[in-house]
Structures are given as C-alpha cells and as structure tokens.
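>>> sequence? don't have it. structure:
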C-alpha cells in the first residue's frame, strides 16, 4: 500500500505567503491560505490516483494516471497542466501554464520518518512547505 494513501489535515505552513506572492497570487487569496486548514484525501491503485482537497475556502478533486498530463486549475483560477510521476516514495507534480508551457511550480508529496505528509512546493528560487498529520 502507498504510504500517501489516507486522509491528511494541515498542521502548519512554512513560507507559503512568499511562495504564493512569487506566483502572483493576490493578497486576498494569500490571506485565506493562511487561515484555511484543508484536508487532503489520497487514494491510489496501481498507476491510477485520486487526490481530493476539502476546505472551507474551496474543494478540488483530481484523478490521474502516473505519467500522464491532466488539465487542472489552481485555487486562484489559473489554468494549468500537471504531470504526475513517482520518484521512489515521492509523488511529484510539475505544474505548467496551459498556454505557454512555462514551468510554474513543482510540488512533491512524501511521508517523513515521523509519519507526517510533507508537501514541498518550489517556484524558481522560493520553497514552501506544508505539513499534514494523518486523520485517524
């Protein structure tokens, strides 16, 4: 079984405001990101994955196969393409602008030695982290 499978609730963020600012996200959405505590539900079977995000701000569902690009939308409404792939026990998503194909962000999800899911988000030189605990 994949260690990422399950329900996860956000415990804390590191450097998210700077990351979102660098991406051009407006102040109102950046402020909402500071106070929202999303739950992420991950399930996978073979190459097929489902990631659901639930929060008081916005809900989002993604279904994809590893190695295939899909169309998605960011919480602030940007149209993007995501390529999901595995690097060992890490789930990686490369987010690109749908029109220009410019790389916007790389998001890596993994479970650390403490059993927390860590999401590392990188845009150019800015790195943010989100830490989630498993919901029992």
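Structure's in. What do you need? This one's a predicted model, so the numbers in the text were calculated from it and none came from an experiment. Numbering: from 1, shown residues only.
>>> from now on I want contacts and neighbour counts done on CA atoms only, so please keep to that.
Will do.
>>> tell me which element residue 92 falls in.
strand 90-97 (DSSP states H and E).
>>> what lies in contact with that strand?
79-86, 102-111 (CA atoms under 8 Å, 6 or more residues apart in numbering).
>>> any of those buried? List them.
Buried by 16 or more other CA atoms under 10 Å: 80-85, 103, 105-111, out of the contacts of strand 90-97.
>>> show me the contacts for the most centrally placed residue in the chain.
Of all residues in the chain, the one closest to the mean position by CA atoms, centre = their mean is residue 107, 5.7 Å from it. Taking CA under 8 Å, 6+ apart as the criterion, residue 107 is in contact with 92, 93, 94, 95, 119, 120, 121, 122.
>>> second structure follows, compare the two:
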C-alpha cells in the first residue's frame, strides 16, 4: 500500500476521450494524491483545473462517491497487492472497473466501461 502514497501527475492517456464519451463525462488532466487512511485504507484526492474531490475508503467496504464529473456511484476498492488496487464503481449505466498499478515511478490506471478501455499513466511528482 505504501507504494501508492504520494502525488501523481498525469503524463500519458490512451483512448480516454472515447471512454468519457461513453460515460458522457468531461475531459480532465488530474493530479492524484494518496495518503494513508486508518489501518486498512487510503485517502485519494483528485485535482483538476475545474474541481477537486477527496475520498477516503477502507479496502473491501462499499462507499458513496461523487466522481470528478459529478456522477453519484457506489464504489468498492480492493487491495490486490501492495502495488495494485481495483475499484468497482456501480452506477445506473452499469459498472466501471478501474485498476491502478504502480510500475516503478509510474501509476498506470486502466479504466473499463462497457466495451471501452482507457489507459492513463501518472508520473510520481
């Protein structure tokens, strides 16, 4: 889990515009910061030019989340390993699955909704 602690700035994005169109969401280039939350969770702060959101969660427990584009979802984040997290967002249109994986000084985020997958890379900063 400590591999995620710190601030991550988006440096690469693939297929994200199509992914957002499918969700009917807006484009952004966020900076994501993780901090420890309790004994078994993280606090995730997502900052864009237009908006900042902050979410604290305990691994494996469902929580209410307002996404960066304002949608209300039910989310569950599981810790797959010290370097990988999987988040499932449940919403009216289905489920979005987001996998965040640390690879060296990069965090690779793969988000899938319906048949659209987006890969975004964040540089530790």
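Received, thanks. This is a predicted model, so every value here is computed, not measured.
>>> thinking again about what came up before, please, which helix or strand holds the residue nearest to the centre of structure 1?
With DSSP H and E as the criterion, the answer for residue 107 of structure 1 is strand 103-111.
>>> quick one, what contacts residue 81 of structure 1?
Residues in contact with residue 81 of structure 1 (CA under 8 Å, 6+ apart) are 69, 70, 71, 72, 95, 96, 97, 98.
>>> among those residues, which ones are buried?
Those of the contacts of residue 81 of structure 1 that meet the buried threshold are 69, 72, 95, 96, 97, 98, by 16+ other CA under 10 Å.
>>> run a quick neighbour tally on residue 87 of structure 1.
Here the number of neighbours of residue 87 of structure 1 (other CA atoms under 10 Å) works out to 9.
>>> contact partners for the corresponding residue of structure 2 for it?
For residue 87 of structure 1, the aligned residue in structure 2 is residue 80 (criterion: TM-score structural alignment). Under the criterion of CA under 8 Å, 6+ apart, the contact partners of residue 80 of structure 2 comprise residue 86.
>>> before we move on, back to that, across to structure 2, which of the contacts of residue 81 of structure 1 hold up?
Comparing the contacts of residue 81 of structure 1 with structure 2 on both residues aligned by TM-score structural alignment, their matches' CA atoms under 8 Å, the contacts found in both are 69, 70, 71, 72, 95, 96, 97.
>>> turn the residues you listed into JSON lines, including distance to residue 30 of structure 1.
Listed next are those as JSON lines, based on distance: CA to CA, whole Å:
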{"residue": "69", "distance to residue 30 of structure 1": "27"}
{"residue": "70", "distance to residue 30 of structure 1": "25"}
{"residue": "71", "distance to residue 30 of structure 1": "23"}
{"residue": "72", "distance to residue 30 of structure 1": "19"}
{"residue": "95", "distance to residue 30 of structure 1": "19"}
{"residue": "96", "distance to residue 30 of structure 1": "20"}
{"residue": "97", "distance to residue 30 of structure 1": "20"}
